[in-house]
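>>> Below: sequence and its predicted model.
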Amino acid sequence: MTLRQFEYLVTVVDEGSFTRAAELLHVTQPALSHQIRALERSVGTPLLDRLPRAVRLTPAGRAWLPFARSALADAERAATAARRVGGLECGELAVATVYSLTLGALPPVLRKWRALHPDVRIRLFEHRHADELREAMTRGQADVAVGPRPVEWSGYCHYLGGEEFVLVLPPGTAHDGPVDLRSFADQGWVLPAPGNGLADFVDAACRERGFQPWAAVRTEQTASVPVLAAAGLGPALVPRNVLPETFDGVVVRPDPPVRRELAAFGPKEPDPLTSAFIGLLEQAGWDA
């Protein structure tokens, strides 16, 4: 059982055809078929159903596929790590995060990183919830995670700073300085859908102030929350960094402030290239 055999079968599954997979892999179709049959003999059961015009995974193949993909990804990360130790700044940097940071805080960092390290590919893994991010990093999904500061994390963890949250209201709303969230307790809010980590964070922030926000609108898309609030569908509490410069809604700071602690973390001490990326994160201007 070899990684090459894993790659062959995964490619057949992704392409849905032995012919297209052989062309993509630059091997003959008989050679490809031989290697997959050898893999199936090693596993002890068929992994593919070979139909007249298509191929599909058997139940055993469906169980096997996620582990094969993980093994191939681990092999690529191992090769990248070895090249880094050799002083070669090439390969791939894997970064895991949550959706809201992909919308706001990370793009400027990634743009600067790309300018400094054009030969390093970025592999971005995005998660809806901080718990999902934490679980993915316990499995070693990425070189570094950027997200809400994990509690009782046993690996590497570097505090970055706080992420400011602001209240979004429709254009023309009168206000004179910071506002108490409790003054909006009786209104319907624009909230992220359940399962989105921001939904839990907003609920917790409001509970700390003595009320439970009720949803006038819930949306699956994090980017839609401030847009819907600016359209007059209800107030929304969002990270300031997700708002575009041309945003036309009214943006108000809550009093007391609402902040989320952010960190860069991983299962082990970062290598030099990952440390360089964390250095750029530190320059991103997080709140002290």
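Good, I have the coordinates. Numbers count the residues shown, from 1 in each chain.

>>> alpha carbons only for contacts and neighbour counts from here, please
Noted.

>>> Mind checking what helix or strand follows the strand or helix carrying residue 96 in sequence?
Applying DSSP states H and E as the criterion places residue 96 in strand 91-98. Counting by DSSP H and E, the next helix or strand C-terminal to strand 91-98 is helix 99-103.

>>> The strand holding residue 96 packs against which elements?
Contacts defined by 3 or more Cα pairs under 8 Å, 6 or more residues apart in numbering; DSSP states H and E place strand 91-98 against helix 59-85, strand 120-127, helix 130-138, strand 144-148.

>>> Out of the ones you listed, indicate the one that is most buried.
For the helices and strands packed on strand 91-98, the largest average neighbour count (mean count of other Cα atoms under 10 Å) is found in strand 144-148, namely a mean of 26.

>>> Just the angle for that one relative to helix 130-138, thanks.
160 degrees (axes from the mean of the first three to the mean of the last three Cα atoms, to 10 degrees).

>>> After strand 144-148, which helix or strand is next? Please name it.
Next along the chain after strand 144-148, taking DSSP H and E as the criterion, comes strand 156-169.

>>> before we move on, back to that, Throw the helices and strands packed on strand 91-98 into JSON lines and include distance to residue 95, thanks.
Output for the helices and strands packed on strand 91-98, formatted as JSON lines (distance: least, Cα to Cα, whole Å):
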{"stretch": "helix 59-85", "distance to residue 95": "12"}
{"stretch": "strand 120-127", "distance to residue 95": "5"}
{"stretch": "helix 130-138", "distance to residue 95": "10"}
{"stretch": "strand 144-148", "distance to residue 95": "5"}
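
>>> Among those, single out whichever gets nearest to residue 165.
Smallest distance to residue 165 across those (Cα to Cα): 13.2 Å, for strand 144-148.

>>> here's the one I want to compare it with:
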Amino acid sequence: MLTIATDQRGRTALQAHSGVTAVPLGAPAAARADILWRRAGTTAADVTDTLTRARGLRWVHTDTAGVDDLPLADLAARDITLTKTSAYTDAVAEWIVTAVLIAAKGTPAYAEASRAGRWEPGVGAPRLISGTRALIVGNGAIGQTAGGALAAMEVHVSTVGSRAAAGWEALLPGTDWLVLACPLTERTHHLIGAAVLGALPAGAWLINAARGQVVDEHALAAALDARRLGGAVLDTFAVEPLPADSPLWKRPTVVITPHDAWRASGAGRRQAVDFLDQLHRYRSGQPLHRVVDAVAEY
């Protein structure tokens, strides 16, 4: 009998499954957990508490796309397998494509004119995305799916991995859309700073579906102030919620979504289906999917 520590939604999803006992996070019974299923909304502190008490824990599955808030070194030291969900791939990839289209079609300018009651043909200076160039930083499932969708619309797509191999900056001067879909690691922290932003051509857009700390927000604000960038579509930030005094608010060429790129109808169901598939693999001795490399941090 396997003991799985998870929240109420997880326990509901596991009710019909024999051979497992689902227990609440924080309950005394969680100390016997073999598996921790971290649902969206479960804090890193909850995970750490369960790790501390459940000395027989063998596997942690997280319903988050990123793992930067988890104690990766502790998991590796105890030889605990960590896997992550695939439930958000399509939603985030669609958000990226939408962001490119928002930028290309001048949607922020049209929205501003609409709010002001102004009829201004051409105010957004719309352009075709066919023939433009996107540079995607991050070649995981999200980056690959978004890249495939953009390529289908005849965007020239280049992809660099999360390790950002030397020389990738040479692609920046020809980039219209700099798309971030990489994990936050020591290597990618503030990867996008003044030097990278300064190497982009005038009118280029930054699109961030990664983690806020991948971008130096002060450098981004300065680049926007200098009006070299066309603008930015941002879903994540170094501090969330984004503080009211952030220089990124109230800019006509910046579109902000509140860390919602992952959100789409049916997300909870997709998370559960993904975990239950992994659980079947675990119980039958098959290799798990999307195992996180604690050293690489993704």
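That came through, no problem. All values derive from a computational prediction rather than experimental measurement.

>>> Now the TM-score, please.
After superposition, the two chains reach a TM-score (TM-score structural alignment, normalised by the length of the first structure) of 0.33; 153 aligned residues with a Cα RMSD of 5.8 Å.

>>> coming back round to it: of all the helices and strands packed on strand 91-98 of the first structure, which one is nearest residue 43 of the first structure?
Comparison of those against residue 43 of the first structure by Cα to Cα identifies helix 59-85 as nearest, at 9.4 Å.

>>> just checking, what packs against the closest one?
Judged by 3+ Cα pairs under 8 Å, 6+ apart, helix 59-85 of the first structure is in contact with helix 3-15, strand 91-98.

>>> got a markdown table for these, with distance to residue 197 of the first structure and mean neighbour count too?
A markdown table is the format used below for these (distance: least, Cα to Cα, whole Å; neighbours: other Cα atoms under 10 Å):
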| stretch | distance to residue 197 of the first structure | mean neighbour count |
| --- | --- | --- |
| helix 3-15 | 31 | 18 |
| strand 91-98 | 8 | 21 |
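
>>> Can you lay out those as a markdown table showing distance to residue 236 of the first structure?
As requested, these are exported to a markdown table (distance: least, Cα to Cα, whole Å):
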| stretch | distance to residue 236 of the first structure |
| --- | --- |
| helix 3-15 | 41 |
| strand 91-98 | 19 |
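
>>> among these, which is nearest residue 159 of the first structure?
For those, proximity to residue 159 of the first structure was assessed by Cα to Cα; strand 91-98 is nearest, at 14.7 Å.

>>> relative to helix 130-138, how tilted is the closest one?
Interaxial angle, strand 91-98 of the first structure versus helix 130-138 (the same axes, to 10 degrees): 150 degrees.

>>> of all the helices and strands packed on strand 91-98 of the first structure, which lies closest to residue 50 of the first structure?
When these are compared by Cα to Cα, helix 59-85 sits nearest residue 50 of the first structure, at 12.3 Å.

>>> how many other residues sit next to the residue lying closest to residue 81 of the second structure once chain neighbours are set aside?
Nearest non-adjacent residue to residue 81 of the second structure, counting by Cα to Cα, 6 or more residues apart in numbering: residue 59, 4.6 Å away. By the criterion of other Cα atoms under 10 Å, residue 59 of the second structure has 18 neighbours.

>>> ok, residue 59 of the second structure touching residue 36?
Yes: using Cα atoms under 8 Å, residue 59 of the second structure is in contact with residue 36, at 6.4 Å.

>>> name the helices or strands packed onto the host helix or strand of residue 200 of the first structure?
Secondary structure from DSSP H and E places residue 200 of the first structure in helix 197-208. When contacts are defined as 3+ Cα pairs under 8 Å, 6+ apart, helix 197-208 of the first structure sits against strand 188-192.

>>> which helices and strands sit right next to the strand it packs on?
helix 197-208, strand 214-219, helix 224-230, strand 236-239.

>>> Which stretch among those is buried most, on average?
strand 236-239 (a mean of 26).

>>> So which elements touch it?
Packing partners of strand 236-239 of the first structure (3+ Cα pairs under 8 Å, 6+ apart): strand 156-169, strand 188-192, helix 224-230.

>>> For it, report the contacting residues that lie outside it.
Outside strand 236-239 of the first structure, the residues that touch it by Cα atoms under 8 Å, 6 or more residues apart in numbering are 100, 163-169, 189-191, 198, 202, 225-226, 229.

>>> Need the max-distance pair from the residues you listed.
The most widely separated members of the contacts of strand 236-239 of the first structure, counting by Cα to Cα, are 163 and 189 (21.0 Å).

>>> distance of residue 9 of the second structure from residue 22 of the second structure?
Distance check for residue 9 of the second structure against residue 22 of the second structure: by Cα to Cα, to the nearest Å, it reads 11 Å.

>>> Look at these two and report which has more neighbours.
Each of residue 9 of the second structure and residue 22 has its neighbours counted (other Cα under 10 Å); residue 22 has more, 25 against 12.

>>> Could you report the distance from the closest residue to the more buried one other than its chain neighbours to residue 102 of the second structure?
Excluding its sequence neighbours, the residue lying closest to residue 22 of the second structure (Cα to Cα, 6+ apart) is residue 4, at 4.8 Å. Distance of residue 4 of the second structure to residue 102 of the second structure, computed by Cα to Cα: 43 Å.

>>> Does residue 130 of the first structure touch residue 146 like I think?
No: between residue 130 of the first structure and residue 146 there is no contact under Cα under 8 Å: 9.8 Å.

>>> Find the residues that touch each one of the two.
Here residue 130 of the first structure and residue 146 share the contacting residues residue 98, scored by Cα under 8 Å, 6+ apart.

>>> Quick check: which element contains residue 92 of the second structure?
Residue 92 of the second structure belongs to helix 89-104, assigned by DSSP H and E.

>>> Which elements pack onto that helix?
Packing contacts for helix 89-104 of the second structure, counted by 3+ Cα pairs under 8 Å, 6+ apart, involve helix 141-152, strand 205-208, strand 231-234.

>>> between these, which gets nearest to residue 281 of the second structure?
When those are compared by Cα to Cα, helix 141-152 sits nearest residue 281 of the second structure, at 20.3 Å.

>>> For residue 198 of the second structure, which non-adjacent residue is spatially closest?
Spatial nearest neighbour of residue 198 of the second structure, chain neighbours left out: residue 223 (7.4 Å); criterion: Cα to Cα, 6+ apart.
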